[in-house]
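Chemist: mind looking at a prediction? Sequence and model below.
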Amino acid sequence: MRVNISGSTGFVGVNLARYFKSNSCKFVSINLRKPNWKFEIDFEAKAIIHLAGKAHDKKNTSNPKNYFDINTKLTHDLFDVFLASNCRDFIFFSSVKAATDKAEDIVTEETITNPQTAYGQSKMQAEQYILSKAIPQGRRVFIIRPSMIHGPGNKGNLNLLYQLVSKGIPWPLGAFHNQRSYCSIDNVCYVVNQILEREDIPSGVYNLADDETLSTNELIELIAISTNRKARIFSIPKKLINTIAKIGDVLHLPLNTERLDKLTENFVVSNLKIKEVLGIEKLPVTSKEGLVKTFQSFTK
């Protein structure tokens, strides 16, 4: 089996490429930064897997136009190439942020899309373009909306939390109780492989998340276990923390209201639809197993 991958040098791409190699699957890397990237595509391969994109800038310093130039326009161009090719499948990695930035209820594929950030809007517009096109018979198109993907090589917020705990710094937000969905890179690789290997999975929009949710406090405890430390979780009163965060907005401190929301909000993503079409009750890797594997990789 041969596939094309855009973004093969990114976190997800590197892990997916490694998975393909271990399963004797050949892949062609597409570098969308090159002006002549269309000449890199294997038009006879089984699929195009589109991972490349501009990630959400947590510092809010990026020009919003960049998101639409990269996440929206390049997806348009690559999808048009797919329609002109003989590739059977197009797998676009979007984001749950294309649906919503805040999740008061469980996020499903039926959640009405209302992203507020340029990142989420750029992903949503890319999805809308794909869904507006007629798909030729015998071809399939998958829009995957993963929650936060973790695994070896992850350099996002999980790494920052790991650094905090591994240095023995207490976690001060123990009074906040939330539930969040995560997504193991092993489960990502499993689902992509199932889509490519099987012909009975229909086109569509699919959320992707681990089966279990965890609170940030549970995450801190898992990190502590992974580093052979005792979790130091302090339950400072919420009113005091909220006051400090508001001061942080004015004085540009590390803790501000936006960061506090990100660390303590609920964001639960349903994965029932993808499991139903795969005919499984559980994904191969539990959230705790995947997260421990991720944290252990940080020590190497």
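Modeler: On my side now, so go ahead. Residues are numbered from 1 along each chain as shown.
Chemist: contacts and neighbour counts: CA atoms only from here.
Modeler: OK.
Chemist: now do the contacts for the closest residue to residue 1 other than its chain neighbours.
Modeler: Using Cα to Cα, 6 or more residues apart in numbering and skipping residues adjacent in sequence, the residue nearest residue 1 is residue 25, 5.3 Å away. Listed by Cα atoms under 8 Å, 6 or more residues apart in numbering, the contact set of residue 25 reads 1, 2, 3.
Chemist: any figure for the gap between the second one and residue 87?
Modeler: Spelled out, it's residue 2. When Cα to Cα, to the nearest Å is applied, the distance between residue 2 and residue 87 equals 10 Å.
Chemist: ok, which stretches of the stretch 201-300 of the chain are strands?
Modeler: When secondary structure is read from DSSP state E, counting those that start in this stretch, the stretch 201-300 of the chain shows strands at 204-208, 213-214.
Chemist: nope, the stretch 51-200 of the chain is what I was after
Modeler: So, for the stretch 51-200 of the chain - with DSSP E, counting those that start in this stretch - the strands run 89-93, 140-146, 148-150, 180-184.
Chemist: pull the distance from the third one to the chain's centre.
Modeler: Taking Cα atoms, centre = their mean, to the nearest Å, one finds strand 148-150 lying 5 Å from the centre of the chain it belongs to.
Chemist: which elements pack onto it?
Modeler: Strand 148-150 is packed against strand 180-184, helix 287-297, with contacts defined by 3 or more Cα pairs under 8 Å, 6 or more residues apart in numbering; DSSP states H and E.
Chemist: another one to put next to it:
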Amino acid sequence: MSDGLSGASLSQMPKILLTGGTGFVGLPLLQALAAARYPVVSVTRKNAAITLPGVQSCVIPTLSRDNNWDALLQGVEVVIHSAGRAHIMNETHSNPLQAFREVNVDATLNLARQAAQAGVKRFIFISSVKVNGEETDRNRAFKPSDAPAPLDDYGVSKLEAEQALMVLAKETAMSVVIIRPVLVYGPGVKANFEKMLAAVDKGLPLPLRSINNRRSLVFIDNLIDLICLCIHHPTAANRIFLVSDGNDLSIGQILEKLAVAMNKKSRIFSVPQGLLGLAASAVGKRDFFQRLCGSLQVDIADTRELLGWVPPVSIDEAFAITARSYQEKRHGSHHG
């Protein structure tokens, strides 16, 4: 019986090759796959010394167009490619776009071509909402069918990889699934989300209540649940999926929910957004202010309808898990 995978059906527990198995998404994904008893070949940049049942670990120090994947692809039915050159805040490379292309496009295509030749049935590519763009107008969410509009080199490289993978899917028997997450958070989250956790934890007064933006976020366990669903789901073949928790929040709502999750008094107050913008410009933080106060929403109706997917963890529970992990790491387990 065909399950929509170009006539080739996946066995019950297909062997999976996962790249980026030590990353923020990759490590919990690897743990989830091992817990579900998938046989996994986990490919990482450096030896992570992770021992999980059914997991074979291999080190490939650099992803490039010259990697030979033959031995690692033996018997593999599904590739989940979560490794890549990530968005870099303080770029030092003289040609950043070229550096992103070498890893995110050329190395990805090299792996995908070899996977198709080796008889892999499905290639799941973890892309980014940055392919759609950086910001949405209020009450207008990105859809997978929107014309891509990446604004930075990272987003451009992810788009080029997506386009090349879709061409490969047409030319071979291997189906491709593209997942574009929004900001992923959970235990160990870094960057701006960690800054928000720190600000709420310290009880800093924050003048952000009047900012009427909307942000889509995705909790790590919800993203992993979707990735795992796409391993088998026949309708996922050769499609692009946006993913979020299904609750879009303003920056003020995010901070208030974090305060509740951390058992802290909310110290958020209102200052007109125009004044905040002027103040941010005066101290050279205009870009940061835009990132904080702009809207970025995704419409996950397609993901829900085509896959019958519902985010399993509610946003309140997800914030509680993330906040608890932050406080335990920061204060030990005896925070009061």
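Modeler: On my side now, so go ahead. Remember, predicted model here, so these are calculated numbers, not experimental data.
Chemist: please state their TM-score.
Modeler: A TM-score of 0.91 describes the superposed chains when it is computed by TM-score structural alignment, normalised by the length of structure 1; 293 aligned residues with a Cα RMSD of 1.9 Å.
Chemist: thinking again about what came up before, what is in contact with residue 2 and residue 87 of structure 1 at once?
Modeler: Overlap between the contact sets of residue 2 of structure 1 and residue 87, as judged by Cα under 8 Å, 6+ apart, is given by 45, 46, 47.
Chemist: all helices of the stretch 101-250 of structure 1, in order?
Modeler: With helices called from DSSP state H, counting those that start in this stretch, the stretch 101-250 of structure 1 shows them at 118-131, 157-166, 185-197, 216-226, 238-251.
Chemist: quick check: residue 216 of structure 1 touching residue 263?
Modeler: Yes - using Cα atoms under 8 Å, residue 216 of structure 1 is in contact with residue 263, at 7.1 Å.
Chemist: so for the two, which sits in the more crowded spot?
Modeler: Between residue 216 of structure 1 and residue 263, residue 216 has the larger neighbour count (other Cα atoms under 10 Å), namely 22 against 16.
Chemist: the more buried one -> structure 2?
Modeler: Under the alignment (TM-score structural alignment), residue 216 of structure 1 maps onto residue 251 of structure 2.
Chemist: what's the spacing between that match and residue 293 of structure 2?
Modeler: 7 Å.
Chemist: and for residue 124 of structure 2?
Modeler: When distances are taken as Cα to Cα, residue 124 of structure 2 and residue 293 of structure 2 turn out to be 32 Å apart.
Chemist: so between the two, which is more surrounded?
Modeler: Set side by side, residue 124 of structure 2 and residue 293 show more neighbours around residue 124, with 25 against 21, by other Cα under 10 Å.
Chemist: which ones are touching the equivalent of the more buried one over in structure 1?
Modeler: For residue 124 of structure 2, the aligned residue in structure 1 is residue 91 (criterion: TM-score structural alignment). Under the criterion of Cα under 8 Å, 6+ apart, the contact partners of residue 91 of structure 1 comprise 47, 48, 49, 50, 141, 142, 143, 144.
Chemist: the second one against residue 85, yeah?
Modeler: What it means is residue 48 of structure 1. No - using Cα under 8 Å, residue 48 of structure 1 is not in contact with residue 85; the gap is 9.8 Å.
Chemist: neighbour-wise, which of these two wins?
Modeler: A direct count of neighbours by other Cα under 10 Å for residue 48 of structure 1 and residue 85 places residue 48 higher, at 30 against 16.
Chemist: would you mind measuring from the equivalent of the more buried one over in structure 2 to residue 18 of structure 2?
Modeler: In structure 2, residue 48 of structure 1 lines up with residue 79, judged by TM-score structural alignment. Here the distance between residue 79 of structure 2 and residue 18 of structure 2 works out to 6 Å (Cα to Cα).
Chemist: what is in contact with the two at once?
Modeler: Here residue 79 of structure 2 and residue 18 share no contacting residue, scored by Cα under 8 Å, 6+ apart.
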